[in-house]
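Peer 1: Model the following, please.
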Amino acid sequence: MRRRGLAPEERFERSARFWARAYPRRWREIHGEELLAVQRDVALAAAEATGKPAPDRLPPEEIRSLLRAGWGLRLRERPPLWRWVLYRFGLRLPARYWWWVADDIRGAFYSVRDALWGMVLIYGGMTAGLAVYAVVVGRQVTDVVPPIYATWFFWGVVGAVVMMAATFQREYRTRTAWYRHVVYGNVPEQMRSVAVAPAPRGAGPTS
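Peer 2: The predicted structure is shown next:
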């Protein structure tokens, strides 16, 4: 959908920046303006060569190229599932995943994801313990699991607790993770200067 009141070059820039979000935020901060300039030059050169007006959005082939390259970079930097689980337990990841760690901590809703993972560990551990107990005493798991686990009220309270913890501890959770994995972790000094510290409260980081 075209934005009314915008010049073609402005619509082109909006389109280019939107599809560039396929790349990690950190990559866009470093190379985003350069990428936009190249895309604009290529589009203008193609328009002049064909005698057509300058485009107001990225062509489909350029969009497909951005998606392949951007999401390919994200997948290459992302740790496998078992390392991701250990990272959520607080383990520092090897060097090849340092960029992903910085992006994850600076990403959108990190405090929500961190609080949610904590709840998963707590209630998952409780459920696993009840399952082991049921096996030991020779009973069905459903017989030892509290009935409240199956109620909307229980999960509504859990959701409210997660959101409150994520909201009121947002800055604390983000800064603690940053110091644990970046400042006091294995990330070298030159990488810390590029992957800057998390924004203060109210800045609203995005991925």
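
Peer 1: going forward, measure contacts and count neighbours with C-alpha atoms only.
Peer 2: Fine.

Peer 1: and residue 25, how many residues sit next to it?
Peer 2: By other CA atoms under 10 Å, 20 other residues sit near residue 25.

Peer 1: swap that for residue 86, please
Peer 2: Neighbours of residue 86 (other CA under 10 Å): 12.

Peer 1: That one: what's it in contact with?
Peer 2: Residues near residue 86 by CA atoms under 8 Å, 6 or more residues apart in numbering: none.

Peer 1: That one and residue 117: what is the separation?
Peer 2: Per CA to CA, to the nearest Å, residue 86 is found 12 Å from residue 117.

Peer 1: One more: residue 152?
Peer 2: For residue 152 relative to residue 117 (CA to CA), the value is 20 Å.

Peer 1: Here is the second sequence; please produce its structure so I can put it next to the first one:
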Amino acid sequence: MSCDKTEETEVDPLAATQSKNFGTDPSSCEIIEFDEYSPTEASRGAITTVYSQNTPVRVAAHYRLSNGGYAEQNTALLFDTSAPDRKNQQFRTPSPAAMRPMGQVLSVGSSNGKTTSLYTKGSRIEMDFSAMGSINLKGLHVLDISEEEAGSRLELLDKDGNLLKTMELPVTGAYGATRLRVDTPGVVKLRVVFGNESSRSGGGAIDVIEFCREEI
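Peer 2: Model (predicted):
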């Protein structure tokens, strides 16, 4: 049975540190950070899979269309905030708005190898954990949600596709970052929707996906 319940956002602020695990729940069993410890696969320039402890997590991202639907083409993109290209110099971590170094983050857009176009007209990202069974999602880091993109949200789905929980994403400010505490068991898929779905605006990124696998 679907349970469409919007819960109050719980945000953990970041502070200046270079520690890899700073700003994470110490009880998290695995953390996906889109780095050398979380290898990825791509097809036609889009990220399709990220691995955590050798188990695949399927990834997809899609542009929002003018009719409110979503394009079929996968446009999941890794953007390196430690070495942004000339077009996106302000999206850098650590920074006053995002003190924790993030490195590569998962976003939506395209790249030609030299410059990156981050999509800001509404989109969504999905991560499918079904190869693990289900997980207890502890939290994730949210980046670059401006005031104009308030109403962006996280949706958590179970193995039958039922909605377990909806959480509004915190407004981080342009190029900012913060941790969203989730603490939800039974998750098989997470979906991040950037911007209000009634509009053609919205962009952002996610990183530091913290979770524990649940016993089958």
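
Peer 1: How alike are these chains, TM-score-wise?
Peer 2: The TM-score (TM-score structural alignment, normalised by the length of structure 1) is 0.26; 100 aligned residues with a CA RMSD of 5.8 Å.

Peer 1: just to revisit the earlier point, of residue 152 and residue 117 of structure 1, who's got more company?
Peer 2: Set side by side, residue 152 of structure 1 and residue 117 show more neighbours around residue 117, with 16 against 10, by other CA under 10 Å.

Peer 1: Isn't the more buried one up against residue 87?
Peer 2: No - Residue 117 of structure 1 is beyond contact range of residue 87, at 11.2 Å (criterion: CA atoms under 8 Å).

Peer 1: Tell me which helix or strand comes right after the longest helix seen in structure 1.
Peer 2: Ranked by residue count under DSSP state H, the longest helix found in structure 1 is helix 110-137. Scanning forward in sequence from helix 110-137 of structure 1 by DSSP states H and E, the next helix or strand is helix 141-144.

Peer 1: what's the angle between the following helix or strand past that following helix and helix 110-137?
Peer 2: Next helix or strand after helix 141-144 of structure 1 toward the C-terminus (DSSP H and E): helix 152-168. Between helix 152-168 of structure 1 and helix 110-137, the angle formed by their directions is 140 degrees, by axes from the mean of the first three to the mean of the last three CA atoms, to 10 degrees.

Peer 1: which strands and helices sit next to helix 152-168 of structure 1?
Peer 2: With contacts defined as 3 or more CA pairs under 8 Å, 6 or more residues apart in numbering; DSSP states H and E, helix 152-168 of structure 1 has these neighbours: helix 110-137.

Peer 1: let's go with 10 Å and repeat that
Peer 2: Helices and strands touching helix 152-168 of structure 1, by 3 or more CA pairs under 10 Å, 6 or more residues apart in numbering; DSSP states H and E, are helix 110-137, helix 170-178.

Peer 1: and the longest helix of structure 1 with helix 170-178, angle?
Peer 2: 80 degrees.

Peer 1: For helix 110-137 of structure 1, enumerate the helices and strands it packs against.
Peer 2: helix 81-88, helix 98-106, helix 141-144, helix 152-168, helix 170-178.

Peer 1: hmm, try it at 8 Å
Peer 2: helix 141-144, helix 152-168, helix 170-178.

Peer 1: Of all these, which one is nearest residue 15 of structure 1?
Peer 2: With CA to CA, the closest approach to residue 15 of structure 1 among those belongs to helix 170-178: 30.9 Å.

Peer 1: and that closest one, which residues are buried?
Peer 2: Buried residues in helix 170-178 of structure 1, defined by neighbour count with 16 or more other CA atoms under 10 Å: 170-171, 173-175, 177-178.

Peer 1: CSV please, covering those residues and showing distance to residue 101 of structure 1.
Peer 2: Formatted as CSV, the buried residues of helix 170-178 of structure 1 follow (distance: CA to CA, whole Å):
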residue, distance to residue 101 of structure 1
170, 17
171, 17
173, 14
174, 12
175, 13
177, 10
178, 9
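
Peer 1: Which element, helix or strand, includes residue 63 of structure 2?
Peer 2: strand 55-63.

Peer 1: after that strand, next one along is what?
Peer 2: Assigned by DSSP H and E, the successor of strand 55-63 of structure 2 is strand 76-80.

Peer 1: Please consider this matter closed, and thank you.
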